[in-house]
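[1] what follows is a protein structure lacking sequence information:
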């Protein structure tokens, strides 16, 4: 398999990784062209020449992944040169490290008009999404041609479990009914976001029911309701935009928090282990 084919597969699988690519090579270097996929744990596919330079490039790639920022690095492969590394080649190598970060994985619970509007936005943003519903005539490939999966069960909680919720999952809840079942199911998992379309009165009623079934106040605080940014939205399309805006906002906040934690760790002198 060609390396760029693997990049395409990893992108479709919504994985986080870096692609290190030689963009300039002057003088004597192990390779003048080369590409290398670097994973979060420091494992690689491909090569940019091996040796100490490649070791440093892997190290910098892992740091770039942790920070979520692409960068260009340059090395003098000459141990006698100022700022050179312990190599005898004598040339200079410049490498572009492009970071591919995972995108929010949308779990759209509800295949009605709002589900269709959300799916169209997800398509334009190239966000992966699946549809969960209990209505077989609504949850169809004709309505959602680009969905990664369609999960249909009479018990919508069972359908939601099939979506394999995880820390990348952004769950937007707007089914025809069974909202409480959906929320109770979603709260079992470390989802990045859980939002529910509901009036204040409906939300209070659902929350009281969930509390009577053992859901804690702390768990309920994880739910965004009313859902979406407050932009005065009224139409289905406007509501979808407000929800997507909130999901983007939350995803950026999560990434910023992770970056801040990683920078704190690095500032304390902890180093990434290269495998």
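    Yep, that arrived. Please read all numbers here as calculations on a predicted model, not as lab measurements. Residues are numbered from 1 along each chain as shown.

[2] C-alpha from now on. contacts and neighbour counts both.
    OK.

[3] quick one, longest helix in this structure?
    helix 236-267 (DSSP state H).

[4] pull out the buried residues from it.
    237-247, 250-251, 259, 262-263 (16 or more other CA atoms under 10 Å).

[5] and the closest residue to residue 115 other than its chain neighbours, what element?
    The shortest distance from residue 115 to any non-neighbouring residue, by CA to CA, 6 or more residues apart in numbering, is to residue 108 (6.4 Å). In this assignment (DSSP states H and E), residue 108 forms part of strand 105-109.

[6] which residues touch residue 161?
    residue 185 (CA atoms under 8 Å, 6 or more residues apart in numbering).

[7] please tell me how far it sits from residue 220.
    Applying CA to CA, to the nearest Å, the value for residue 161 to residue 220 is 19 Å.

[8] same thing with residue 51?
    52 Å.

[9] and residue 159, by the same measure?
    Using CA to CA, residue 159 is found at 21 Å from residue 220.

[10] neighbouring contacts of the helix or strand hosting residue 117?
    For residue 117, the host element (DSSP H and E) is helix 113-125. The contact list for helix 113-125 (CA under 8 Å, 6+ apart) reads 106, 108-109, 128-129, 131, 143-144, 146-147, 174, 236-237, 239-241, 244.

[11] wait, doesn't residue 132 sit right on residue 144?
    No: look at residue 132 against residue 144 with CA atoms under 8 Å: they stay out of range, at 11.2 Å.

[12] more crowded one of the two?
    More crowded of residue 132 and residue 144, by other CA atoms under 10 Å: residue 132, with 28 against 21.

[13] what strand or helix carries that one?
    Here residue 132 sits within strand 129-133, counting by DSSP H and E.

[14] right, and the helix or strand after that strand?
    Later in the chain than strand 129-133, the nearest helix or strand by DSSP H and E is strand 149-152.

[15] residue 60 - that's part of a helix, no?
    Yes: assigned with DSSP: H, G, I helix; E, B strand; the rest coil, residue 60 falls within a helix.

[16] presented hereafter is structure B, for comparison with structure A:
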């Protein structure tokens, strides 16, 4: 989790440092909002902020309310009408309404509950933060209920219409086969988009800490490494070696996994040869059709950086528009 987006941790740290803190959460919004339900903003008693609840049009007002909430230690639900002009200024086509829940840490948001949430997020565990928006009572959902929420992958109200659940899902994962130049461009971009990344490449000169700082690296053979990593429904797999000896073994595992995206570098002709090889080893056409190849959205990419942009865009499109 990027420090620029970890609002719960920032709120906990500020509270423990004696600054005071509030956690603000989007609970309802207009259709074309820049921040979805469940987006959070932490505010300190010194008006420091981490995260966001809009494109910038209501943050100032939320900060002012947050400072008041630190004083009376009571939660509140804020509602803002956004005019067409204000909406256009933050990149929206039209105006609407936004509702934000404000919870003072140590008040209606207990410190121990927030600490539990932060610890779960740090371990990469899913968690559900439930708040009765009328009474302000806060709790964490049991594991079974969190699993239900993960299937929907969204923050929303419970059927009672008054309990809002903010889903804190584990980070998305990106598994890259091939420590090549495109991978060096892709991984920092993906990290900013919320992914944790792993590079698989048995060639240690390619998958080296110098080339991929602060990135998990594995030098096992790709099929063994892919099996150990066990791609799940929140995992994207990207194959970039352009070498059948490395890409194909990883593909055989990835195509049998629930990974939401599997993409492979190569031209149309290269991919046709890849398809033939996979059919020869018994992989059926339906599974082969999962491969995004040539990889990425067709935006005319040429440089490694542009190709990385196209890949990340394709991953995002697949994730958000299945």
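    Done, it's in. Note that the coordinates shown come from a computational prediction; the quantities given were computed from them, not determined experimentally.

[17] kindly provide the TM-score of these chains.
    The TM-score (TM-score structural alignment, normalised by the length of structure 1) is 0.66; 210 aligned residues with a CA RMSD of 2.9 Å.

[18] which helices and strands does the strand holding residue 108 of structure 1 pack with?
    Applying 3 or more CA pairs under 8 Å, 6 or more residues apart in numbering; DSSP states H and E, we find strand 105-109 of structure 1 packed against helix 113-125, strand 129-133, strand 169-173.

[19] kindly recompute the last result at 10 Å.
    Judged by 3 or more CA pairs under 10 Å, 6 or more residues apart in numbering; DSSP states H and E, the packing partners of strand 105-109 of structure 1 are helix 113-125, strand 129-133, strand 149-152, helix 156-161, strand 169-173, strand 193-196.

[20] Provide the aligned range in structure 2 for that strand.
    With TM-score structural alignment applied, strand 105-109 of structure 1 matches the range 173-177 in structure 2.

[21] average offset of the matching stretch relative to structure 1?
    Its aligned residues in structure 1 lie a mean 1.0 Å from stretch 173-177 of structure 2 after superposition (mean CA distance after the TM-score superposition for structure 1).

[22] residue contacts, the residue of structure 2 positioned farthest from its centre?
    Taking CA atoms, centre = their mean, the residue of structure 2 most remote from its mean C-alpha position is residue 280, at 36.6 Å. Contacts here follow CA atoms under 10 Å, 6 or more residues apart in numbering; on that basis residue 280 of structure 2 touches residue 274.

[23] quick one: it from residue 72 of structure 2, how far?
    If you measure residue 280 of structure 2 against residue 72 of structure 2 using CA to CA, the figure is 69 Å.

[24] before we move on, what about residue 191 of structure 2?
    38 Å.

[25] cool, and residue 64 of structure 2?
    In terms of CA to CA, residue 64 of structure 2 sits 13 Å off from residue 72 of structure 2.

[26] got the angle between the strand holding residue 108 of structure 1 and helix 113-125?
    Interaxial angle of strand 105-109 of structure 1 relative to helix 113-125 (axes from the mean of the first three to the mean of the last three CA atoms, to 10 degrees): 160 degrees.

[27] okay, now the equivalent of residue 196 of structure 1 over in structure 2: neighbour count?
    Using TM-score structural alignment to pair residues, one finds that residue 196 of structure 1 aligns to residue 264 in structure 2. For residue 264 of structure 2, the tally of surrounding residues (other CA under 10 Å) stands at 26.

[28] isn't residue 264 of structure 2 right next to residue 236, touching?
    No: contact criterion CA atoms under 10 Å: residue 264 of structure 2 and residue 236 do not qualify, at 11.2 Å.

[29] so what sits against both of those two?
    The contact sets of residue 264 of structure 2 and residue 236 overlap at residue 176 (CA under 10 Å, 6+ apart).

[30] just the helices in structure 2 please.
    Counting by DSSP H, the helices of structure 2 are 7-16, 59-72, 84-89, 111-122, 143-152, 181-192, 222-229, 244-254, 268-280, 285-288, 304-320.

[31] got the contact list for residue 300 of structure 2?
    306, 307, 310.

[32] cutoff 6 Å now
    Under the criterion of CA atoms under 6 Å, 6 or more residues apart in numbering, residue 300 of structure 2 has no neighbours.

[33] and for residue 66 of structure 1?
    Neighbours of residue 66 of structure 1 in contact, by CA under 6 Å, 6+ apart: none.

[34] and it, what pairs with it in structure 2?
    By TM-score structural alignment, residue 66 of structure 1 lines up with residue 152.

[35] now that match: how far from residue 233 of structure 2?
    Counting by CA to CA - residue 152 of structure 2 and residue 233 of structure 2 are separated by 12 Å.

[36] what about the aligned partner of residue 11 of structure 1 in structure 2, neighbour count?
    Using TM-score structural alignment, the partner of residue 11 of structure 1 in structure 2 is residue 121. Under the neighbour criterion other CA under 10 Å, residue 121 of structure 2 is assigned a count of 20.

[37] and residue 121 of structure 2, how far is that from residue 296 of structure 2?
    30 Å.

[38] how about stretch 209-229 of structure 1: buried residues?
    The neighbour-count check on stretch 209-229 of structure 1 (16+ other CA under 10 Å) flags 210, 215, 220, 223, 224, 225, 227, 228, 229 as buried.
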